[in-house]
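In: sequence first, predicted model second:
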Amino acid sequence: MAESLLLPLVRGVAGKAADALIQTVTRMSGLDDDRETLERHLLAVKCKLADAEERSQSNAYLRSWMEKLKAVAYEADDVLDDFQYEALRREAKIGKSTSGKVLGYITHCSPLLFRFAMSKKLKGVLNKIKELVEEMNMFGLENSVNREERQHPWRQTHSKLDESADIFGRDDDKKRVVELLLDQQDKRKVQVLPIFGMGGLGKTALAKMVYNDQDVQQHFQLKMWYCVSDNFNVTAIVKSIIELATNGRCDLPDNIELLQKKLDEVICRKTFLLVLDDVWNEEKTIWEENLKPLLCSIGGPGSAIVVTCRSEQVATIMCTIQPLKLACLGEEDSWELFSKKAFSNDVVEQAELVTIGRRIVNKCGGLPLALKTMGGLLRSKQHVEEWKAIEGSNIGDNIVGKHEVMPILKLSYKHLSSEMKQCFAFCAVFPKDYEMQKDMLIQLWMANGFIKEEGTMDLTQKGECIFHELVWRSFFQDMEVEDSFFSGHETVVCKMHDLMHDLARNVSNDCATIEELIEQRALLKNVRHLQMSTDNLKKTYGLFDGNSTSPRTLLAPSLMCREFKRLSHASLRALHWQGLFHTSFSFVNAKHLRYLDLSSCDVNARLLDSVCQLYNLQTLRLNNCTKLQKLPEDMMISLRKLIHLYLSGCDKLGRMPRNIGQLNNLRTLTRFVVDSREGCGIEELKDLRHLCNKMELYNLRKIKSIKHEKKPISSRRKI
């Protein structure tokens, strides 16, 4: 299914080739004929891709051709972005010239040198795509321009979802588990209760109901939740439990003796409840000889561990209490859950739709994830014929017999728009059980060009609609609002069900985490979106050797500086580079960046000056850069596309750049420091009409005139 993302990629690059700004530069450079030829070839390929995708399922040669096409499409996108960047650079140059700040661009950015370099790049891409078009014509592919998906109108608003309201038919299970846990007070050793069943059955949801039960909350002195997933590493689990118990970081080395002493110290004789969610380990010795002695010998009487797992073997290995096998939902609970998703409150259920819906519910076999997913899909379908088409899809007669919910998830994915497919598939870059921040996620989608403006909606608004649509259709779950240290304000977070994560990995081979690459002993050859962590820092050395592909998204700690310097930065669209470090490099070679997060970094003037050459930048996060004293004055001229500027925790920031009001696309500005200099007063905010979220105002005593602030104010104010 990975090829299903090729069509929106090619469509996006073809649209960019027709962009007016790019056309202007190619005409000035005498390269417009080549640009137009590239556009025509891309449009020709786009018309054949739907048929190519279907036939590639059984044709290895066609699949290979599509992989080559994807690589060329990314290359063409980089070349077109080079033209766009040059147009923005020239605009900024004119702006600086009028203010007497020409910086000597002529020698290294002369039109002649630019034309020579770009002619070579553009012709190289053209030659490659011409060969692919010639091959394509040999396949006898049908023109599928009329088979492209019908786009559904975007809903402008969504109510906040309460996921707990979607849990049906589990009250008896919850009551049983709570009674079992509260009945262990006389047991000296820690008791282990597994809850097992197939994926999508609601094991985690049930565990959460129990975990948040009022009697459970009052009974246990210490409550901890840890998602194990595929990583059943003893030291990692023990470290995480220590961190959960202390609400702080555990910096002890991976020495099991030291960790055992620390664990005894922090748990002491407290009665605790530990949930180990999504356990996969079926090796009895790892549990019996390593982890069980550590976890089952601590805490006070009545302490308990709840384990959720798919495998009955895992449950049998770990249990001290008879495991609970979770059953599928009954017919009426299934219908209630499905209809809640499928029918809106203000729509009367049509009798024929109810009849079809009942049959679809039977195919879902009582699996909550399948029911929610199918209900979310059918909510966007209003005609009987559409419901019948879904009913007739190849999702099996009853998925319970197959122990497989994936066909339904794939069917729901198939009915997403191209934009939603790209946005969802991108989330495979995060590891399982990762807590995704909505604002960050939308900004990463924007940076990679997955979102296109529509009507009166700008990119951020469109991203909000896509996010909430994916939540409603159960591609995302556990949405809640929490305070964020890094963003400085409340932020919406969510997660993905592990089956949804499997689906995202299945439909996209562009994304990877560093753990996956290490496990597979793979290089970065085809990876365009990569997340790295400090946990495997030493193992990453050499991973980039022989790599010819530059990632478009790199989410990494700043400690990866050594490896970062070995990457080609030309294709980077998003860089998340948090952490305490002293930097000596700049971002002039990463000119296509749209998203840059340097939160908690020790930024210097050279680095910030290089940021001013990122003319496409949409999001700049400098939260908790505690040594940051000022921002470059050139920001107002260069970063005209800036939408989000995060400055929370920058307590030494003494003033803002002049004329910040010229950044009229700003939606986020978390800090504004009033100054008496011309162009730095509070009146600069009057033109920032799109600002939302929280902003902190500082130095209000420096307001020059009473007309700018009529009410008495302190030196600090939040809005």
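Out: Nice, thanks for sending it over.
In: can we go C-alpha only for contacts and neighbour counts from here?
Out: Noted.
In: other SSEs contacting the helix or strand containing Glu482?
Out: For Glu482, the host element (DSSP states H and E) is strand 477-483. Identification of packing neighbours for strand 477-483 by 3 or more C-alpha pairs under 8 Å, 6 or more residues apart in numbering; DSSP states H and E yields strand 490-495.
In: what packs against the strand it packs on?
Out: Strand 490-495 packs on strand 436-437, helix 438-447, strand 477-483, going by 3+ C-alpha pairs under 8 Å, 6+ apart.
In: which of the residues in it are buried?
Out: Thr491, Val492, Val493, Cys494, Lys495 (16 or more other C-alpha atoms under 10 Å).
In: tell me the secondary structure at Leu543.
Out: With DSSP: H, G, I helix; E, B strand; the rest coil as the basis, Leu543 sits in coil.
In: so it touches Lys525, yeah?
Out: No. If you go by C-alpha atoms under 8 Å, Leu543 and Lys525 don't touch, sitting 10.3 Å apart.
In: returning to that earlier point: for the buried residues of strand 490-495, give me CSV that also has distance to Leu530.
Out: Putting the buried residues of strand 490-495 into CSV (distance: C-alpha to C-alpha, whole Å) gives the following:
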residue, distance to Leu530
Thr491, 23
Val492, 23
Val493, 20
Cys494, 20
Lys495, 18
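In: next, the contact list for the closest residue to Ser29 other than its chain neighbours, please.
Out: Of all residues not flanking Ser29 in the chain, Arg115 sits nearest, at 5.5 Å (C-alpha to C-alpha, 6 or more residues apart in numbering). Contact analysis of Arg115 by C-alpha atoms under 8 Å, 6 or more residues apart in numbering lists Ser29, Gly30, Leu31.
In: could you single out the nearest of those to Lys121?
Out: Leu31 (11.1 Å; C-alpha to C-alpha).
In: can you tell me the SS state at the closest residue to the closest one other than its chain neighbours?
Out: Of all residues not flanking Leu31 in the chain, Ser119 sits nearest, at 6.9 Å (C-alpha to C-alpha, 6+ apart). Following three-state DSSP, Ser119 is assigned to helix.
In: this is the comparison structure:
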Amino acid sequence: MAEAFLQLLLDNLTSFIHGKLVLFFGFEKEFEKLSSMFSTIQAVLEDAQEKQLKDKTIENWLQKLNGAAYEVDDILDECKSEATRFEQSRLGFYHPGIITFGHKIGKRMKEIMEKVDLIAEERKKFHFLEKIADRQASTRETGFVLTEPGVYGRDKEQDEMVKILINNVNVAEELPVFPIIDMGGLGKTTLAQMIFNDERVTEHFNPKVWVCVSDDFDEKRLIRTIVGNIERRSLDVEDLASFQKKLQELLTGKRYLLVLDDVWNDDQEKWAKLRAVLKVGARGASVLETTRLEKVGSIMGTLEPYHLSSLSQHYGLLLFMQRAFGQQREINSNLVAVGKEIVKKCGGVPLATKTLGGILRFKREESEWEHVRDNEIWNLPQDESSILPALRLSYHHLPLNLRQCFAYCAVFPKDTKMEKDNLITLWMAHGFLLSKGNLELEDVGNEVWKELYMRSFFQEVVVDEFGKTYFKMHDLIHNLATSLISANTSSSNFRQVRVGEENNIWSIGFYKTVSSYSPSLLKMFVSLRVLDMSYSRVIQLSSSIGNLIHLRLLNLSSTRIRSLPKRLC
């Protein structure tokens, strides 16, 4: 999450440096230096976040970076709020308090610059690679050969989709494109392989071509690959026009099937160029694509998108048992009982089920199985778990301004039915949404929510009779969000506190749940943006709550509080 928050901070620093407030308070050179140091650090964050999983010292370094970034964010926020206060006063910007405030900020600026300078210097000892959002390193390559020893629970989907492809008779001017869409790990590629190798498909289509697209949706590369797959050789030509001509010669009048697997491109123009070349086939020629993004499906698809369902508990257990026991005949019933609980935690995601079954393949002690059952998937060693990298790929494809908004959703407990407008309000309170033209921040937040939904981060969306939109996150997507937020933040950096009724204290990054409210409690959390007391037993607020100068949202709904301290009125 450091990467997303740092980008947000850099955007705020740039806005502040070029605004009137920096001239009013001074410190222009100091803020510019901070921006430069953070930009230098940002270049190594991608590498640092990958390596922290195996190196505690890097994790600690990232913690220090997070803390420093939060402090600078607090200073910016304080400058903005104080400027508003001075401007609204009778003396305006001639208020004598400006000098006092300037001295206080000056001292803090000196301290934070020394701190950031040390953090920037310390990064050198880790020898990080400088790369910003290097998504190519996270890509994977797929082929049409079905390598799974057994596929469970997808026969119905396979049959339905094969029939749709075979029975489809497209109008002459339109190339039918059938999208398979859902979150990572549900088995989109496996299902596409099953369809590609189905005897009915082989008899109906000729030629059949499989292309793993991934990030590189380059027309020339894709056409070269398609031609090479059909002719089983590479071409001597290099120019795009020659590739286009050759491909059209091979496809004209043919009822072909083209599978485009793992598509991320959401540039409509790029797809339009490739489609123009492909529209020479006979009636019934079709394209099957797999993607995690609803947006890609809507851009490319001409047929109703196919959404994969989660595996049932029955098929999930069959898959797990096949991975954990193979052909073994005698199976310990106690291990089967623990296995059922593990499968339940996998939430119907085949990738999670296969991975955990594989981890236990050669383990026969009940305690070893219980360890996996009781351990969060994300705490498993990285060389044993392919779940986190597979799902994190979706996160790395998010624009930086969306990453913070997604990671924040970890503050809601698993299986929470979230309300869209409430979430957008919380994003606004934390300053995650940046101004965009003439749009109100609520509209920006709505765009962000739609983008996350279109990328399969949200599911089970329903609209009630009052027009309110509710949704959930899959447990593994929630785990992904949780894995992005550090749990070792100091109390002074917490941004959101929830006063709960139960005697529990739970912290995750900038979010904390505490068992009760007291005036002294507020002194611990000087950087609060959100204080949520809804449904708590609090009956009165102390005037010390007015010291929370960064507070942007105070939720007192469903409490017995009937009046506010005078400092807040």
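Out: Happy to help now that I have it. Quick caveat, the model's predicted, so the values are computed rather than measured.
In: picking that back up, now the buried members of the contacts of Arg115 of the first structure.
Out: Ser29, Leu31.
In: average distance between the longest helix along the second structure and the first structure?
Out: Longest helix in the second structure by number of residues, with DSSP state H as the criterion: helix 56-88. With mean C-alpha distance after the TM-score superposition for the first structure, helix 56-88 of the second structure departs from the first structure by a mean of 1.7 Å once superposed.
In: by contact count, what packs against that helix?
Out: Using 3+ C-alpha pairs under 8 Å, 6+ apart, helix 56-88 of the second structure sits against helix 2-17, helix 20-25, helix 28-51, helix 97-122.
In: buried ones in whichever helix or strand comes after the longest one?
Out: If you walk from helix 97-122 of the second structure toward the C-terminus, the next helix or strand you reach (DSSP H and E) is helix 155-167. Residues of helix 155-167 of the second structure classed as buried under the neighbour-count rule (16+ other C-alpha under 10 Å) are Glu157, Gln158, Met161, Val162, Leu165, Ile166.
In: for Thr549 of the first structure, find the nearest of the helices and strands packed on strand 490-495 of the first structure.
Out: Nearest to Thr549 of the first structure, of those and by C-alpha to C-alpha, is helix 438-447 at 18.3 Å.
In: compared with the second structure, how much does that closest one deviate?
Out: Relative to the second structure, helix 438-447 of the first structure is 0.9 Å off (mean C-alpha distance after the TM-score superposition for the first structure).
In: which strands or helices does the next helix-or-strand element following that helix pack on?
Out: Next in sequence after helix 438-447 of the first structure, counting helices and strands by DSSP H and E, comes helix 459-472. Applying 3+ C-alpha pairs under 8 Å, 6+ apart, one finds that helix 459-472 of the first structure contacts helix 418-426, helix 438-447.
In: equivalent range in the second structure for helix 459-472 of the first structure?
Out: On the second structure, the counterpart of helix 459-472 of the first structure by TM-score structural alignment is residues 441-454.
In: now the residue nearest the centre of the second structure, nearest residue through space, not along the chain?
Out: Geometric centre of the second structure, nearest residue: Tyr395, 3.4 Å, by C-alpha atoms, centre = their mean. In space, and not counting its chain neighbours, Tyr395 of the second structure is closest to Arg403: 6.9 Å by C-alpha to C-alpha, 6+ apart.
In: just tell me what that neighbour corresponds to in the first structure.
Out: Aligned partner of Arg403 of the second structure by TM-score structural alignment: Lys421.
In: hang on, Glu516 of the first structure in a helix?
Out: Yes. Membership of Glu516 of the first structure in a helix is supported by three-state DSSP.
In: neighbours of it, how many?
Out: By other C-alpha atoms under 10 Å, the residues close to Glu516 of the first structure number 13.
In: now Gln477 of the first structure
Out: Neighbour tally, Gln477 of the first structure, other C-alpha under 10 Å: 19.
In: related to what we said a few turns ago, what about the residue nearest to Leu31 of the first structure, distance to Leu80 of the first structure?
Out: 12 Å (C-alpha to C-alpha, to the nearest Å).
In: who has more neighbours, the two?
Out: Counted by other C-alpha under 10 Å, Ser119 of the first structure and Leu80 do not tie: Leu80 has more neighbours, with 25 against 17.
In: surely the more buried one meets Ile22?
Out: Yes. Using C-alpha under 8 Å, Leu80 of the first structure is in contact with Ile22, at 7.1 Å.
In: related to what we said a few turns ago, so how far is Val530 of the second structure from the residue nearest to Tyr395 of the second structure?
Out: Arg403 of the second structure is 19 Å from Val530 of the second structure, by C-alpha to C-alpha.
In: one step back: who touches both of Leu80 and Ile22 of the first structure?
Out: Common neighbours of Leu80 of the first structure and Ile22 (C-alpha under 8 Å, 6+ apart) are Lys16.
In: the stretch 151-300 of the first structure: helices as residue ranges?
Out: 171-182, 203-211, 214-219, 234-246, 256-267, 284-285, 292-295 (DSSP state H, counting those that start in this stretch).
In: just say which of the ones you listed is most tucked in.
Out: Of all those, helix 203-211 carries the top mean neighbour count, a mean of 21, counting by mean count of other C-alpha atoms under 10 Å.
In: between it and strand 477-483, how many degrees?
Out: Angle of helix 203-211 of the first structure versus strand 477-483, following axes from the mean of the first three to the mean of the last three C-alpha atoms, to 10 degrees, is 50 degrees.
In: packing partners of helix 203-211 of the first structure?
Out: Using 3+ C-alpha pairs under 8 Å, 6+ apart: helix 203-211 of the first structure touches helix 171-182, strand 272-279, strand 304-309.
In: save the ones you listed as CSV, and put in distance to Leu88 of the first structure too.
Out: Below are these laid out as CSV (distance: least, C-alpha to C-alpha, whole Å):
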stretch, distance to Leu88 of the first structure
helix 171-182, 59
strand 272-279, 49
strand 304-309, 53
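In: what secondary structure does Pro632 of the first structure sit in?
Out: Classified using three-state DSSP, Pro632 of the first structure is coil.
In: Ser610 is in contact with that one, correct?
Out: No. The pair Pro632 of the first structure / Ser610 is not scored as a contact, 9.9 Å apart, by C-alpha under 8 Å.
In: for Thr619 of the first structure, give its distance to Thr583 of the first structure.
Out: Using C-alpha to C-alpha, Thr619 of the first structure is found at 20 Å from Thr583 of the first structure.
In: quick one: which of these two has more around it?
Out: Taking other C-alpha under 10 Å, Thr619 of the first structure and Thr583 do not tie; Thr619 has more neighbours (26 against 14).
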